[in-house]
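Participant: Provided below are the primary sequence and the corresponding predicted coordinates.
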Amino acid sequence: MESTTRLANVAWEALFRAQATLAREFERDGEWGDLLGREYGVLYALSVAPDGLRIIDLCDDVLLTQAGVSRLVGRLERRGLVERSDDPHDGRASRIRLSAEGVEVQRRVGRAHARHVAKAMTRALSPEQLRMLRDLSLALTAEAEAVSPPSRTQSERNPT
């Protein structure tokens, strides 16, 4: 009989490899236009944050260092896809928002990416399995955040 420790590690490795394999496919075969996948990740994170996000909040979303996100945001800003404004809650910080062009680019690239994700996920999983995967992933994320919460507040992650 397989121990729980061994099973947990094998399950983690399978999950990690599945995510990495699909991420490589999306990066390689995606319809990103002149964006890099990580640049799209920033645009997507901002698309669900109408009040914008601070750099530190973007780090939580796109899983990059603060320096990496700062450079990436700088490139997107020079291209006119994002803009900065003062943070009304923190005079030392600024908030990053999508520009009008950034909204258009995110929507266009996002539609193509969503089709690619759906194709990749449904070639191996049924709708029932997709729901189960979603629920299991959300449970893992919620428990991990309960142990070590990200820097953003719940209201900033899920604006109403």
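Facilitator: Received it, and whenever you're ready, just let me know what you need. Predicted model only: the values in this text are computed from it and were never measured.
Participant: use CA for all of it now, contacts and neighbours both
Facilitator: Will do.
Participant: what residues of the longest strand seen in the chain count as buried?
Facilitator: Ranked by residue count and defined by DSSP state E, the top strand of the chain is strand 90-98. Across strand 90-98, burial judged by 16 or more other C-alpha atoms under 10 Å covers S94, R95, I96, R97, L98.
Participant: ditto for stretch 121-129
Facilitator: Residues of stretch 121-129 classed as buried by neighbour count (16+ other C-alpha under 10 Å): none.
Participant: could you tell me the end-to-end distance of that stretch?
Facilitator: End-to-end span of stretch 121-129 (C-alpha to C-alpha, to the nearest Å): 10 Å.
Participant: returning to that earlier point: mind putting the buried residues of strand 90-98 in CSV, distance to G41 included?
Facilitator: Shown next, in CSV, are the buried residues of strand 90-98 (distance: C-alpha to C-alpha, whole Å):
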residue, distance to G41
S94, 19
R95, 17
I96, 14
R97, 13
L98, 12
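Participant: then this one, side by side with the first:
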Amino acid sequence: MAAVDVRAAVAAWEALFAAQSQLLRRFEREEVWGALSLREYDVLYTLTGFEHGTARLRDLTEATYVAQPSLSRLVDRLAAAGLVVKETVPDDARGVAVRLTDEGRAVQQDIGRRHARSIALHVGAALGEEELAELARLCDKLRAG
């Protein structure tokens, strides 16, 4: 493995982190969320990636990077709104699964379309087509380790 330029690596990390933080602040200010927060939407969106829109709470915690106590309260709010249902896990009395309801899926899709337009505005307009592809490639490479 070649020697790593620590300063360059730190500068790249700081630039990536600052860009992500700035974009998240912009997205939070967008009027696309309806009655939901960005984090609540993220839970609905994340559930769409699980089979049948259902995930164990611990898997959802890992996938959303939200601490378990905070996620439990967030899921309770989504359940009270009828967007998800909490279910027991067969053969695991303490296990909890979260399932996206039909209404939750419809809300996620509606907000998702508006959020996609917001992403296009804030990310797509700032970068050219080749830059967007390169950014996606580099992020995939970082995730892969």
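Facilitator: Noted; the coordinates are in hand. Not measured: the values here are computed from a predicted model.
Participant: on that earlier part again, elements contacting the longest strand of the first structure?
Facilitator: helix 37-47, helix 55-62, strand 82-87 (3 or more C-alpha pairs under 8 Å, 6 or more residues apart in numbering; DSSP states H and E).
Participant: so which of these is nearest A114 of the first structure?
Facilitator: A114 of the first structure sits nearest to helix 37-47 of all these, at 11.4 Å, using C-alpha to C-alpha.
Participant: in the second structure, what stretch matches that closest one?
Facilitator: Aligning helix 37-47 of the first structure against the second structure (TM-score structural alignment) gives residues 38-48.
Participant: buried residues in the lengthiest helix in the first structure?
Facilitator: What stands out as the longest helix in the first structure, according to DSSP state H, is helix 4-29. For helix 4-29 of the first structure, a neighbour-count test (16+ other C-alpha under 10 Å) marks F26 as buried.
Participant: just tell me what A63 of the second structure corresponds to in the first structure.
Facilitator: Checking TM-score structural alignment: A63 of the second structure goes with D61.
Participant: so who does the residue nearest to that match when sequence neighbours are not counted touch?
Facilitator: Closest residue to D61 of the first structure apart from its sequence neighbours, by C-alpha to C-alpha, 6 or more residues apart in numbering: A45 at 6.5 Å. By C-alpha atoms under 8 Å, 6 or more residues apart in numbering, A45 of the first structure lies in contact with L58, D61, V62.
Participant: out of those residues, the closest to V69 of the first structure would be?
Facilitator: Within the contacts of A45 of the first structure, proximity to V69 of the first structure (C-alpha to C-alpha) peaks at L58, which comes in at 7.1 Å.
Participant: ok, A11 of the second structure to L127 of the second structure distance?
Facilitator: For A11 of the second structure relative to L127 of the second structure (C-alpha to C-alpha), the value is 20 Å.
Participant: so how far does the match of helix 37-47 of the first structure sit from its counterpart in the first structure?
Facilitator: In the superposition with the first structure, the average deviation recorded for stretch 38-48 of the second structure is 0.5 Å (mean C-alpha distance after the TM-score superposition for the first structure).
Participant: residues of that stretch that come out buried?
Facilitator: Buried residues in stretch 38-48 of the second structure (16+ other C-alpha under 10 Å): L38, E40, Y41, D42, V43, L44, Y45, T46, L47, T48.
Participant: take these and write them to CSV, including distance to R56 of the second structure.
Facilitator: Shown next, in CSV, are these (distance: C-alpha to C-alpha, whole Å):
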residue, distance to R56 of the second structure
L38, 21
E40, 16
Y41, 17
D42, 16
V43, 12
L44, 14
Y45, 15
T46, 12
L47, 10
T48, 13
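Participant: what angle separates the host helix or strand of G68 of the first structure from helix 55-62?
Facilitator: Using DSSP states H and E, G68 of the first structure falls within helix 66-78. The directions of helix 66-78 of the first structure and helix 55-62 differ by 100 degrees, with axes from the mean of the first three to the mean of the last three C-alpha atoms, to 10 degrees as the criterion.
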